[in-house]
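Participant: sequence unknown, structure follows:
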């Protein structure tokens, strides 16, 4: 899909802050922190911070180095106030990133993933097929660019040099319809940043077709 411009503004930030205070919100952030903790205690950049709840959870409860990146002016302002803003697009590489309900919003997410040296953690709607996606409450052409099966998401990350080392339905068990969580680990042992790790031309052709581009 070619998504429209979603209303990433102060109200968007406030809505996430309200959700964070609910029992489900607290359970989700705890589950996300535990997922990351099972694989790394290193630095993580949270992409699309919502209201900064995951960052506060990981910094405050787990005492792990956690930063953030966002395009929402309210989120950017919060990150700068707390000296936590990191722009992965301006760096050669970052250690690990988290993408909670955000990967599907990024038209060219492979550019972001290519900068990651170790882990990418993702929560995202997962569908059985195109019909399932179109019937889902997660079908939001004004916001979501991408709609994945579990096989398809793992295949894309494999093309980008990552192995799936965990997949779970914890968020679905907490009441989030069709949401799965994944931990992807960079396959190459030295885990240095290599710009050539990208999708091949045949896969790019598929992506361009899906986006409706020439």
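Facilitator: Perfect, I can see it now. Everything numeric here is computed off the predicted structure, so don't read it as measured data. Numbering: from 1, shown residues only.
Participant: For the rest of this, base every contact and every neighbour count on C-alpha atoms.
Facilitator: Noted.
Participant: ok, now how distant is the spatially most central residue of the chain from residue 202?
Facilitator: The chain has residue 99 as the residue nearest its centroid, 1.6 Å off, counting by Cα atoms, centre = their mean. To residue 202, residue 99 is 26 Å away according to Cα to Cα, to the nearest Å.
Participant: How many residues are close by residue 205?
Facilitator: Residue 205: 14 surrounding residues under other Cα atoms under 10 Å.
Participant: if we can go back for a sec, over to the residue nearest to the centre of the chain. Which of the three states is it?
Facilitator: strand (DSSP: H, G, I helix; E, B strand; the rest coil).
Participant: Just give the closest residue to it, not the sequence neighbours.
Facilitator: Ranked by Cα to Cα, 6 or more residues apart in numbering and with sequence neighbours excluded, the top spatial neighbour of residue 99 is residue 122, at 4.8 Å.
Participant: putting a second one here so we can go through both:
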């Protein structure tokens, strides 16, 4: 599915300047932000282990490109664990923080990046990209022969998406321009000649997205909404059929 109407490419940037856009925020201001930041500590380690487990070439200095690296926490985690890291982040504010955090170069566009990589990661990024097909082809060209790409996106066929409908936080309009399900993502990858190796659920996302959806529904944060969101997140994971979790990671190779 697509967001329509959508902002112009020139206007998109201002929707990432809001204090409510927590993934680019450096401070935790409210209950939901604190939950996000706390769960991120666990998720960073989990993502790192996921990358290590699926690397075919396990050298001491594997190369990784994090496309849409945000404020750089995942890049920092990888660098601390021996990876040679490269980041791409279009937001000036987030990119400056990522460069400071990693003490390295973070590019503003993919066109600036040279060379190829054993690992490319897109953690909740593809849904933001205006030029979807062109960007997938560019990323594919930068993936080494035995490399692997991790694409994490929300799944609009999940239980929590069906529960909250138009108030589901996973839609996040107008920042999210594309909305994926397992069938459509599989079709998209096949179109670009990418081999889908496996699909992994991001179970923590169901809790956070449901809590944020409760906030969207009521217009404010509350303990009651927090609890109801947690309950719906638990239900989403418990009732999910294969590949119908709140967010899915697609592991792909050339």
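Facilitator: Right, received. Where do you want to start? Computed from a predicted model, the values in this text were never measured in an experiment.
Participant: TM-score for these two?
Facilitator: Overlay of the two chains. TM-score (TM-score structural alignment, normalised by the length of structure 1): 0.72; 184 aligned residues with a Cα RMSD of 2.9 Å.
Participant: returning to what we had before: which ones are touching the aligned partner of the residue nearest to the centre of structure 1 in structure 2?
Facilitator: Structural alignment (TM-score structural alignment) places residue 99 of structure 1 against residue 122 in structure 2. By Cα atoms under 8 Å, 6 or more residues apart in numbering, the contact list for residue 122 of structure 2 reads 66-69, 149-152.
Participant: again with residue 216 of structure 2
Facilitator: Counted by Cα under 8 Å, 6+ apart, residue 216 of structure 2 has contacts 167-169.
Participant: Mind putting those into CSV with secondary structure, neighbour count and distance to residue 84 of structure 2?
Facilitator: Shown next, in CSV, are the contacts of residue 216 of structure 2 (DSSP: H, G, I helix; E, B strand; the rest coil; neighbours: other Cα atoms under 10 Å; distance: Cα to Cα, whole Å):
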residue, secondary structure, neighbour count, distance to residue 84 of structure 2
167, helix, 19, 40
168, coil, 21, 37
169, coil, 22, 34
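Participant: Which secondary structure state does residue 128 of structure 1 sit in?
Facilitator: coil.
Participant: Return the residue of structure 2 aligned against it.
Facilitator: Checking TM-score structural alignment: residue 128 of structure 1 goes with residue 157.
Participant: What is the burial count for that match?
Facilitator: For residue 157 of structure 2, using other Cα under 10 Å, the count is 18.
Participant: how near is it to residue 130 of structure 2?
Facilitator: Residue 157 of structure 2 is 22 Å from residue 130 of structure 2, by Cα to Cα.
Participant: can you check residue 39 of structure 2 too?
Facilitator: 29 Å.
Participant: which one in structure 1 is aligned with residue 64 of structure 2?
Facilitator: Checking TM-score structural alignment: residue 64 of structure 2 goes with residue 44.
Participant: how far away is its match from residue 121 of structure 1?
Facilitator: 10 Å.
Participant: which residues in the stretch 1-150 of structure 2 form strands?
Facilitator: With strands called from DSSP state E, counting those that start in this stretch, the stretch 1-150 of structure 2 shows them at 63-67, 84-88, 106-107, 117-123, 143-154.
Participant: Switch the ones you listed over to TSV; also include distance to residue 180 of structure 2.
Facilitator: As requested, these are arranged in TSV below (distance: least, Cα to Cα, whole Å):
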stretch	distance to residue 180 of structure 2
strand 63-67	18
strand 84-88	22
strand 106-107	27
strand 117-123	14
strand 143-154	7
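Participant: if we compare those, which one ends up closest to residue 3 of structure 2?
Facilitator: strand 143-154 (14.0 Å; Cα to Cα).
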